[in-house]
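Engineer: sequence first, then the predicted structure, then my questions.
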Amino acid sequence: MEIDHRAIGVVYHPKREKYGNYVPTIMSERYDAFMFFDTTQALHPLHLPTGNEMPETYPFGV
């Protein structure tokens, strides 16, 4: 079954939202798995390492 699916990475523009940000999709052909979360929580920011500059590998080197 084909459904309209919001494309990943599109820039929100109210006038084009209905026509430009959705693509026809057969979910089982596009993704290996699809997860739906009914409830979520906000994430807390990571603490930056001490020093004047952010490490090149941040946040992966933390």
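Structural biologist: Looks like it came in fine.
Engineer: from here on, contacts and neighbour counts on C-alpha atoms
Structural biologist: Fine.
Engineer: ok, R6 - how many residues close by?
Structural biologist: R6 has 15 neighbouring residues, counting by other C-alpha atoms under 10 Å.
Engineer: isn't it up against V23?
Structural biologist: Yes - taking contacts as C-alpha atoms under 8 Å, R6 lies within contact range of V23: 6.4 Å.
Engineer: so K18 versus S28, what's the distance?
Structural biologist: 23 Å (C-alpha to C-alpha, to the nearest Å).
Engineer: er, Y22 I mean
Structural biologist: Going from Y22 to S28 by C-alpha to C-alpha gives 17 Å.
Engineer: in addition, the following structure is provided for comparison:
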Amino acid sequence: MENKLYKSSLDKKICGVCGGFAEFFGIDATLIRLLVVLFTLAGGSGVLFYIVAALIMPDEPNYY
């Protein structure tokens, strides 16, 4: 099965971007969230990344 990148509908705090990346890479979403916070504190690029990803990434399709 092909693994596609979607915003998570189950593991989300704001838009589901970090949860989607975590599901795609098979890691804990908390690690992705910590990386976004780290990049935000290190110059603000984390906020820009999150906003762009939230606008571009499609929502996870519902199969039920």
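Structural biologist: In hand now; what should we look at? Please read all numbers here as calculations on a predicted model, not as lab measurements.
Engineer: and the TM-score between them?
Structural biologist: After superposition, the two chains reach a TM-score (TM-score structural alignment, normalised by the length of the first structure) of 0.24; 33 aligned residues with a C-alpha RMSD of 4.1 Å.
Engineer: neighbour count for Y22 and S28 of the first structure, which is higher?
Structural biologist: The neighbour comparison of Y22 of the first structure against S28 (other C-alpha under 10 Å) goes to Y22, with 16 against 11.
Engineer: name the nearest residue to that one, sequence neighbours excluded.
Structural biologist: Nearest residue to Y22 of the first structure in three dimensions, chain neighbours excluded: R6, at 4.3 Å (C-alpha to C-alpha, 6 or more residues apart in numbering).
Engineer: pull up the distance across stretch 5-19 of the first structure, start to finish.
Structural biologist: Its start and end residues considered, stretch 5-19 of the first structure measures 11 Å (C-alpha to C-alpha).
Engineer: what's the answer for stretch 37-50 of the second structure, then?
Structural biologist: Terminal residues of stretch 37-50 of the second structure lie 10 Å apart, using C-alpha to C-alpha.
Engineer: residues in contact with it?
Structural biologist: With contact meaning C-alpha atoms under 8 Å, 6 or more residues apart in numbering, stretch 37-50 of the second structure is reached by 17, 36.
Engineer: next, the buried residues of it.
Structural biologist: Residues 39-40, 46, 50 are the ones in stretch 37-50 of the second structure that count as buried (16 or more other C-alpha atoms under 10 Å).
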